[in-house]
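1. Just a sequence and a predicted model for now, questions to come.
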Amino acid sequence: MNVRRLIPTTAVAGAVALGLVTLSACGGSSDAADKGGNGNDGKLDVVASFYPMQFLAEQIGGKHVTVNTLTKPGVEPHDLELKPKQIGELGEADVILYLKGIQPAVDEAIAQSNAGTTIDATTLTKLEEHGTEVGHDHGAEHGSEEAGHEEHAGEGEAGADPHIWLDPVKYGEVAQGVGAAFEKADPAHAATYKANTQALMTKLAALNSEFQTGLKNTSTKTFITTHSAFGYLAERYGLEQEGISGMDPESEPSPARIKELQDIAKKDKVTTVFFETLASDKTAKTLASDTGLKTDVLDPLEGITDRSKGDDYIEVMQSNLAALKKALGAK
């Protein structure tokens, strides 16, 4: 198992409380409250860093918020460079909702902004360290390959994995923290934010149940993907993620890593190599061709575009589930 927990398991309430402490330390949530959540249209002005944060803000805020997103559809979030106008918007926002560690330019700009409330989603749940490989038990199946895994572990860029939104349970923990922060920033509409948060939690619980049921019995537990974004999903549902590259979807694997993946695909009866919509599929298709495997899309949900298999987070996650069930031979 190639996962090392960074933060001990705690109750969701504790995570939310930690997040609220962070809010106060990041500029004080009272500024937005003093405005009464009132921009020119009387709504809470929220700036979201990229789509997973946008979805939370829209679902929880509803009609009482105006949401602007720094990362436009089709832009690879990791490579985002902010324009001066966007940096200016950060300073004028009532609330900034972001996920520290995934967009360096955003992290830097937020640190220098004077926003009323700054919500870092990573403070609202537990982070884990993931490299290229994430799974429950490689040792029994791969035996002598363990030395190879260790030798190439550096290629996986092991570290705190920010892709928490791809686990519906962790995403729900973040949602609860965001809801509590919205209530504090705009007390006049606290009841609505609370109700909207609960409605979203119900949707996420149903999604989690779909994944649990759909992936309970499969012919294989291993899937190969270009972007090592699905570590939390793999951990949640008892799967094994083998990433071609690390956390950076554009990084190139070494010949040794490609050979290792070919061996894993054969031993674990892997059928499919997954790629994503916002990054190059060249490496995935080359590996699939060399090993006689199929290719398909597993969407890391960093943005919704015309190519996305769904109109929102829930729909695209359901599409991901369907792709995994097919690739893993769900029974």
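-> Arrived safely. Residues are numbered from 1 along each chain as shown.
2. Please count neighbours and contacts with C-alpha atoms only from this point.
-> OK.
3. residue boundaries of the strands in this protein?
-> When secondary structure is read from DSSP state E, the chain shows strands at 4-5, 44-48, 65-69, 95-98, 117-120, 128-130, 133-134, 159-160, 222-225, 240-243, 272-275, 294-297.
4. which residues sit against the longest helix along the chain?
-> For the chain, the helix with the greatest residue count under DSSP state H is helix 190-214. When contacts are defined by Cα atoms under 8 Å, 6 or more residues apart in numbering, helix 190-214 is touched by residues 59-62, 168-169, 171-172, 175-176, 179-180, 182-184, 237, 314, 318, 321, 325, 330.
5. follow-up on the earlier one: for Ser30, which of the strands of the chain is the nearest?
-> Set against Ser30 and scored by Cα to Cα, these come closest in strand 117-120, at 7.7 Å.
6. Can you tell me which helices and strands the closest one packs against?
-> Using 3 or more Cα pairs under 8 Å, 6 or more residues apart in numbering; DSSP states H and E as the contact criterion, the secondary-structure elements in contact with strand 117-120 are helix 12-25, helix 30-35, strand 95-98, helix 168-185.
7. Included below, for side-by-side comparison, is a second structure:
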Amino acid sequence: MISGFSRSGVAGILAGAALLATTAACGADAAQTTAGDKPAVVAAFYPLQWLTEQVGGSDVQVTGLTAPGVEPHDLELGIQQVAGIQNAALTVYIKGVQPAVDDAVAQDTSFDAATAVTTLPAGEHAEEEGHAEEEHAHEVSYDPHLWLDPARLATVATKLGERLAAADAAHAQAYRDRAAKTAAALEAVDKEFAAGLGTCRTKTLVTAHEAFGYLADRYRLKQVGVTLDPETEPSPARLSEVAKLAKAEGVTTIFTESLVSPKVAEVLANQVGAKTAVLDPLESKPSGDYLSAMRDNLKTLQTALGCTA
């Protein structure tokens, strides 16, 4: 549900937003445009915003729902944001990341990136944390962090180009051309990862939470997440289990992330005799962009896992 609101509160927000959207749409055509006559496109959080900006280019007006530095799972929507979603030509999101967005989107004007690719099942210990999962964003049976596989994101780029072309036929070819260019850039990063992680001393990736399943799957690594999600405190039994595995597999680095307290990772690192390093799950805007942040992640992984290209 939308954080901070009951189901009845959500209904009230949606009703109010619908009224605002209807008012804003009066006199507009079916394409739902901004004041500058460009289709209004809403992107749920950073990786999707970056992708939409690349594929949409100057032909759309992209609005991101999640501000930099905000954990996307914690997103709360105000009435104006919900109205923006309801009045957009397209909303780009991933079901299961942000329940607030899941509740607000309309099926005929939304693009769920998870439907564009083959998804992976939820984390390895999702069942033991089932209660936390119900209260958190992961309300789907699959792992929603698909943007951390650049090859999958390339597929999303291509399909997003088709959705934008269908919504704005006048610029259809431009969307397809930009989608192809974006997919090629993502495929180049994929090749860099495949080469850079081809030979590593260890293949075990110990992370603060299970955000890197797609990356691990793509490059034949083994993800061991301390928790399923960034807001759940691990049990002492889970910490002990991960510490034992990390020692057995010679893990030298425990990965943490910029938007989450490093305390748990530091405790685990002390138990293992390892160090910590930041591996960016790209849930918020980095200092550069998606491509540069992924390349920074590659360098971090190569150092931590003892890889030789």
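-> Noted; the coordinates are in hand. Only a predicted model underlies this, so the values are computations on that prediction, with no experimental measurement involved.
8. Stretch 58-75 of the second structure corresponds to what range in the first structure?
-> The alignment of stretch 58-75 of the second structure onto the first structure (TM-score structural alignment) spans residues 63-80.
9. Would you indicate which residues of that stretch are buried?
-> Of the residues in stretch 63-80 of the first structure, those buried by neighbour count under the rule 16 or more other Cα atoms under 10 Å are 64-78, 80.
10. so can I have a markdown table of the strands of the first structure showing distance to Lys194 of the first structure?
-> Compiled in a markdown table, the strands of the first structure are given as follows (distance: least, Cα to Cα, whole Å):
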| stretch | distance to Lys194 of the first structure |
| --- | --- |
| strand 4-5 | 30 |
| strand 44-48 | 15 |
| strand 65-69 | 14 |
| strand 95-98 | 17 |
| strand 117-120 | 17 |
| strand 128-130 | 28 |
| strand 133-134 | 35 |
| strand 159-160 | 30 |
| strand 222-225 | 37 |
| strand 240-243 | 35 |
| strand 272-275 | 37 |
| strand 294-297 | 35 |
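11. related to what we said a few turns ago, post-alignment, the longest helix of the first structure versus the second structure, mean distance?
-> Compared with the second structure after fitting, helix 190-214 of the first structure has a mean deviation of 0.5 Å; criterion: mean Cα distance after the TM-score superposition for the first structure.
12. Next, count neighbours for the equivalent of Arg220 of the second structure over in the first structure.
-> With TM-score structural alignment defining the correspondence, Arg220 of the second structure maps onto Gly238 in the first structure. Using other Cα atoms under 10 Å as the criterion, Gly238 of the first structure is surrounded by 17 other residues.
13. Surely Gly238 of the first structure is in contact with Lys221?
-> Yes. Under the criterion of Cα atoms under 8 Å, Gly238 of the first structure makes contact with Lys221 at 7.3 Å.
14. quick one on the thing from earlier: now, of the helices and strands packed on strand 117-120 of the first structure, which is deepest in the fold?
-> With neighbours taken as mean count of other Cα atoms under 10 Å, those reach their highest mean count in strand 95-98, at a mean of 26.
15. Remind me what it packs against, helices and strands.
-> For strand 95-98 of the first structure, where contacts count as 3+ Cα pairs under 8 Å, 6+ apart, the packed elements are strand 44-48, helix 51-61, strand 117-120.
16. Stretch 252-264 of the second structure: which residues count as buried?
-> For stretch 252-264 of the second structure, using 16+ other Cα under 10 Å, the buried residues are 252-259, 262, 264.
17. Just flag the most distant two among the residues you listed.
-> Thr252 and Leu259 (22.2 Å).
18. Many thanks, we can stop here.
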